[in-house]
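Participant: Attaching a predicted model along with its sequence, questions to come.
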Amino acid sequence: MESLFNRLKAGRLFSFPGGVKPPERKALSNQTAIAALPLPDKLFVSLKQHIGVEGKVQVKEGDKVLKGQVLTASPNPFAVPVHAPTSGTVTRIGLHAAAHPSGLPEQTIEITPDGLGQWTTLSPIPNYAQLPKMKIIEAICNAGISGMGGAGFPTHLKISSKKDVEFLIINGVECEPYITADDRLMREHAWQIRQGIDILVHLLNPGAVLIAIEENKPEAIDAMRVACKDQSRYLVCPIPTRYPAGGEKQLIQNLLDREVPRKGLPIDVGVIMQNVGTCYAIADAIFSGKPLIERVVTLTGESLQAPGNYWVPLGTPVYHLLNQAKYVSSLQQKKRIIMGGPMMGFTLHTDLAPVVKTSNCVLVPSDQAMPLPPDEQSCIRCAACADACPASLLPQQLYWHAKANELERAQDFNLFDCIECGACAYVCPSDIPLVHYYRRAKADIRIQEQEKQKSDKARQRFEARNARLEREAEERKAKHAEAAERRRQAMQQPADNPQDKIAAALARVQAKKQAAQPDAVPEANEDKVAAAIARAKAKREAQQAQTGEPAKASALADDPKKAQVASAIARAKAKREAQQAQTTETVESASPAASDDAEAAKKARVAAAVARAKAKRDAEKADDAPESDAQPAENAQIDDADAAKKARVAAAVAKAKAKRDAEKADDAPESDAQPAENAQIDDVDAAKKARVAAALAKAKAKRDAEKAASTTETNHQPDDITQVDDAEAAKRARVKAAVARAKAKKAQQQDDPS
């Protein structure tokens, strides 16, 4: 490093290949000092003014903002915030024309200045040397500083390198024609640039600082030498005037004879480079606390009557600059505005585009000074473009592949090593816009790479999902296999312990009982419906008896029939309660007699159902018997009374049997200590008695129905007194039947509390 430093100190430089020497035309704008411009009516602050990502908007429409207030923020390291250039009101947030070759709109914050210029609270750091370096880097990032001489790479990322820095190069070459912003800045603000260099030296600790300035700027060279004369490691290096000497890779090669590797960075060869405008902004941010809200812009060209360099707030639309520089439209056949210089700049699609952090020049040439480009002609393979290329590429090959959309072949010829300096197009005799083809090919490749990244991410997510599903399936399969193995081992192990057998049997019985519970619900619902029907019929009959209307001869036959139906229902309920008691006793005892009890209960239910069916059939036959027109006699009334009396007796017998069965069902849970054999005998007796009772009831019902039918064949005169007695007797029979049903229902609820 010392040898290189001494060589540069002696004025001996290296060189780079290619390059051209176009007319400079810098005198148009470098003769006057940097001036300030009045604020425009609207400011259009683009959210993304650098390489990286845009931040999230921190304001909304209608908000009042102060000068220097943060407008965007993002945790992404490739994002730097933008700030309000002046105080005013946010009138709109949306798409607006951007300072870009594509002319596509970008998200923009529109601010209407209030003319007050009221600053937000600033936080200067005068004692930066006493603070941690990361604190200073954070302050530079928060100030929104990015590279102001090239592509706009975030400054805080460039100065956060962990590698050793041998040389810090300050780029003040400004080799492109017409542009003089850095020249005037070094002339007028050399000391503040020196302060920015000191901050960078504190952060990077380089071995030496090289301040490169082109030889056509003698005043800037002298000013910087005066500002840096007290620092022996700061060296101002005048370099020959040749385009593009100010390119990053070309300048490193010109000063140090080091070539930045393909797809590499200057730090890979021990170098970090910053523009003089960036150094000025760093000093402003640290010592004054001001964010980057304005910059020096060169307004030049033969179509402007007042060219020069101006402090322009970021977001100022180009049309306002043209009005202030007194644009003469008659000197241009077609309005042509170039953002940047004539070599690397691009033509704006509209003068609504705003100034951004990388905008160093607005060029409005006349048609005479810079004629419109002629029509493109075929390449003659003269190789003049290859001789002028400072990157030692083959521009003609890149042109062929880019034009044919052979993007992979273009990459094979190192397309992305092209710095788009325009030297090849400048010397092309066929007037081929070579840089245009290269830019379009690069854009297409970037789009393809983005699509490939998206598809790769989607494929990775799909594969990860499939792997997860397969893993879950394997886990479930392993769990099932493990459970099956446990069951197999449990079945193979002998159960010698009687207690284990009993416990297993109880568990199986309990499981079966729980499984059978849903099936019992419909039967219980049917019992409730039958009981409700019986209660409704009894209530209706009681109401009819209370009305005192004369009963017909057919009613005398119907009352015994209803009593028989009630008694049958009571018997059925009693049998069901006995069966439930038998089932409860069987489950609790967990003995082998459970199957016998269930069979007996099943037979009892069948017998009761048969009895009910026969009684119903006999009753229907009694209803269908032909009625005679003869008048009833006293003998017929006596027979009817006897039939009613017998029906009441039958109902009483059924009631007594139902009561006895219910009492037996209530006493069944208390006899858990009795052996299983006694329980089986009692269950069989109960079932037998229930069948006997059902048979008796059936016989009586049949006999009563036959007697009631025979009474209709005679014609006698009705006796009012006898009819009243019969009605009262039928009413009492119905009441007793209802009482029997109520008791049976109560017994059922006690046995089955669920």
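Facilitator: Ah, there it is.
Participant: From now on I want contacts and neighbour counts done on CA atoms only, so please keep to that.
Facilitator: Will do.
Participant: which residues touch Q453?
Facilitator: Contact criterion C-alpha atoms under 8 Å, 6 or more residues apart in numbering gives no residues in contact with Q453.
Participant: dropping in the other structure now:
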Amino acid sequence: MDSIINRIKNGRLWDFPGGIHPPSRKTLSNQGSIESIPLAAQLHISIKQHIGVEGRICVIEGEKVLKGQPLTQSANPFAVPVHAPTSGTISKIALHPSAHPSALPEMAVHIQPDGLGQWTELKPLQDYQSLNKSKVVEAICKAGISGMGGAGFPTHIKVSPKKDVQFLIINGVECEPYITSDDRLMREYAWQIRQGIDVLNHLLSPKHIVIAVEDNKPEAIEAMKVACRDDSQYQVCAVPTKYPAGGEKQLIQTLTGKEVPVGGLPVDVGIVMQNVGTCFAIADAIFSGKPLIQRVVTISGENVQQAKNVWAPIGTPVAHLLAQCGYQPEPQQRLIMGGPMMGFALATDSIPVVKITNCILAPSTTEMPEAKPEQPCIRCSACADACPASLLPQQLLWYSKANDLDKAQEYNLFDCIECGACAYVCPSDIPLVHYYRTAKADVRTQQEEKDQADKARERFEARKTRLLRDQQEREEKHRKAAEARKQAMQSDGGSAKQKIAAALARAKAKKAATGDIAAESDNSSGSTQTDNKKQHVADAIARAKAKRASQQQEPPHPTTADDSAPSSPKSADETDDKKHKVAEAIARAKAKRAAQAAEKTMQQNPSPDEPAISTDDKQQQHSQKVEQGDDAEQLRKKRIAAAVARAKAKKQAQQQDDS
């Protein structure tokens, strides 16, 4: 560790492989101070401007917001909020082209400034050293600070490592051509950057702090030395000018001679790196309570009359920035966000500034000619010689074109930092970095699909296990309940069995009683009908016998009702009437007994072949026989005689009752 510090002090640094020396073109924009610009008519604040997840929008359309007011919030540790760059009204919350090579629309909050610039309530932490570190980290997170060197990694995650930190490296190299935003920031705000480094020192407690600045920025080096001269722990180091010396892994290798392992992070070798712009934002958040709502952006290129650095509020459209610098576009003008090596062409000038935007280029055709048609690879190995990550760009190109992603990953595809050095030196004008970016996106898509499939399988297996466990628990519960009942029956000495038997007996008795009641009701109705039927049959038989007897006792000449009337109680006719009534009563009694005997016989020996004959049917048959045997006159006389006989018999019976 001491040997590393001695080498840094003596200027004897290590070197990383590869690298190139393109024209810097930094003098176009680093001659003037950072300027403030008027607000745009509309600000478009993308809700996701960092690596991680986006927050939840906490404002609504039409709401008035204050400068620095949070627009999103989330409890996710990888979510960083965004804030209102100025006071105004939320005109709409809708999709807007994103600051990405694809320019795909992303959700954004659109603010119409009111020109007042009224701040929300600010909560600085002047005595941060007396507070718990978690409070300071929370303040950095709430300020919406993410890495401003280009990666956009959430700063509050980076300053909360789980390993000991040996070196804290402050990156002020800014190696890419044209870009001078960090250079001017160090020249003009070196002391505030130093305050941010103090906060990081408090949070990380590193053994050594190194501020690295490329040696083509002598004014920035001197300003940082002045700001840090009161603390010997702070070492300002001039790094040789070579692209991409500002890359995280390349700068670590240059300063310490250590290499970050494949797929690893700098903290794995005891190093944490922060950009000077991030340090400035941390100081603003802790000592002033201001969130990250603006940053320094370099506006350069030959089609800009006044190349300079400006304080650009987050969400400012690129067109508004160019308008402040005398932009004179050419036909089919190209606009680039970022530097000429790692930047990307903009699909529209309405794309807004985000937290990682450090440069807007408007180059002329002579300054940056159109890309030539791609030619076949001649296997010159110039790309491998220029690669700062010691990769084999030619092999990666073949596997990326063939969509052989597994093989591309075997050749460490994700170790490529997309610096563009390989494409810069390629004599065949092959856009190597574009192929690598496409292959990386495909790998990420496959990995996301695999992760989703794994999660679905885990959920299915967990559900299956849960159902099996529930079934086993139910079976075990039933088994224990059965054993408990069995033990209870044994302990009761058969009382439980007796209770069960008694319950079954009661149920059977109740069922039998219900059946008997139904049967009795059916029998009672049936017996009543049978008794009525028997009575009708007996009455019919008695009437028939009485009629037959009356016919046998009638005189040869019929008499009328007046002739048959008795003249005196002692006449001969009266005696005949009495005899006739007695004979008629005897006949009725015999007929009744005969009918009862016949009915009894029929009940004891029923004839299955002989159908039952009702009383009405018998009367009808008898009437038919009489009508067939006698003529109508004789039948009338017989009926009159029978009526007279019945009347006499009734009268005689009344006299006997009176006597």
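Facilitator: Sure thing, it's come through. All of these numbers come straight from a predicted model, not from anything done at the bench.
Participant: is it true that L43 of structure 2 touches I111?
Facilitator: Yes - under the criterion of C-alpha atoms under 8 Å, L43 of structure 2 lies in contact with I111, with a separation of 5.2 Å.
Participant: Tell me which helix or strand A496 of structure 2 sits in.
Facilitator: Under DSSP states H and E, the secondary-structure element containing A496 of structure 2 is helix 495-553.
Participant: which other helices and strands contact that helix?
Facilitator: Here helix 495-553 of structure 2 touches helix 432-491, helix 572-604, helix 615-629, helix 632-658, going by 3 or more C-alpha pairs under 8 Å, 6 or more residues apart in numbering; DSSP states H and E.
Participant: Columns distance to V353 of structure 2 on top of the ones you listed, output as a markdown table?
Facilitator: What follows is these, written out as a markdown table (distance: least, C-alpha to C-alpha, whole Å):
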| stretch | distance to V353 of structure 2 |
| --- | --- |
| helix 432-491 | 22 |
| helix 572-604 | 116 |
| helix 615-629 | 116 |
| helix 632-658 | 132 |
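Participant: A281 of structure 2 is nearest to which of those?
Facilitator: Of all these, the one in closest proximity to A281 of structure 2, counting by C-alpha to C-alpha, is helix 432-491 (29.9 Å).
Participant: what stretch of structure 1 does stretch 355-364 of structure 2 fall on?
Facilitator: Aligned using TM-score structural alignment, stretch 355-364 of structure 2 spans residues 357-366 in structure 1.
Participant: now the end-to-end length of the matching stretch.
Facilitator: 26 Å (C-alpha to C-alpha, to the nearest Å).
Participant: Now for K655 of structure 1: which residues touch it?
Facilitator: S567, A570, K736, A737, A740.
Participant: actually A212 of structure 1, not the one I typed
Facilitator: If you count contacts by C-alpha under 8 Å, 6+ apart, A212 of structure 1 has them with I169, I170, N171, G172, V173, V236, C237, P238, I239.
Participant: try 6 Å
Facilitator: For A212 of structure 1, the set of contacting residues under the criterion of C-alpha atoms under 6 Å, 6 or more residues apart in numbering consists of N171, G172, V173, C237, P238.
Participant: in the stretch 251-400 of structure 2, which spans are helices?
Facilitator: 276-283, 318-323, 382-386, 393-401 (DSSP state H, counting those that start in this stretch).
Participant: Make CSV from those and add mean neighbour count and distance to E259 of structure 2 to it.
Facilitator: Formatted as CSV, the helices of the stretch 251-400 of structure 2 follow (neighbours: other C-alpha atoms under 10 Å; distance: least, C-alpha to C-alpha, whole Å):
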stretch, mean neighbour count, distance to E259 of structure 2
helix 276-283, 27, 22
helix 318-323, 19, 38
helix 382-386, 21, 18
helix 393-401, 20, 20
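Participant: got a markdown table for those helices, with distance to E248 of structure 2 too?
Facilitator: Output for the helices of the stretch 251-400 of structure 2, formatted as a markdown table (distance: least, C-alpha to C-alpha, whole Å):
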| stretch | distance to E248 of structure 2 |
| --- | --- |
| helix 276-283 | 13 |
| helix 318-323 | 28 |
| helix 382-386 | 17 |
| helix 393-401 | 20 |
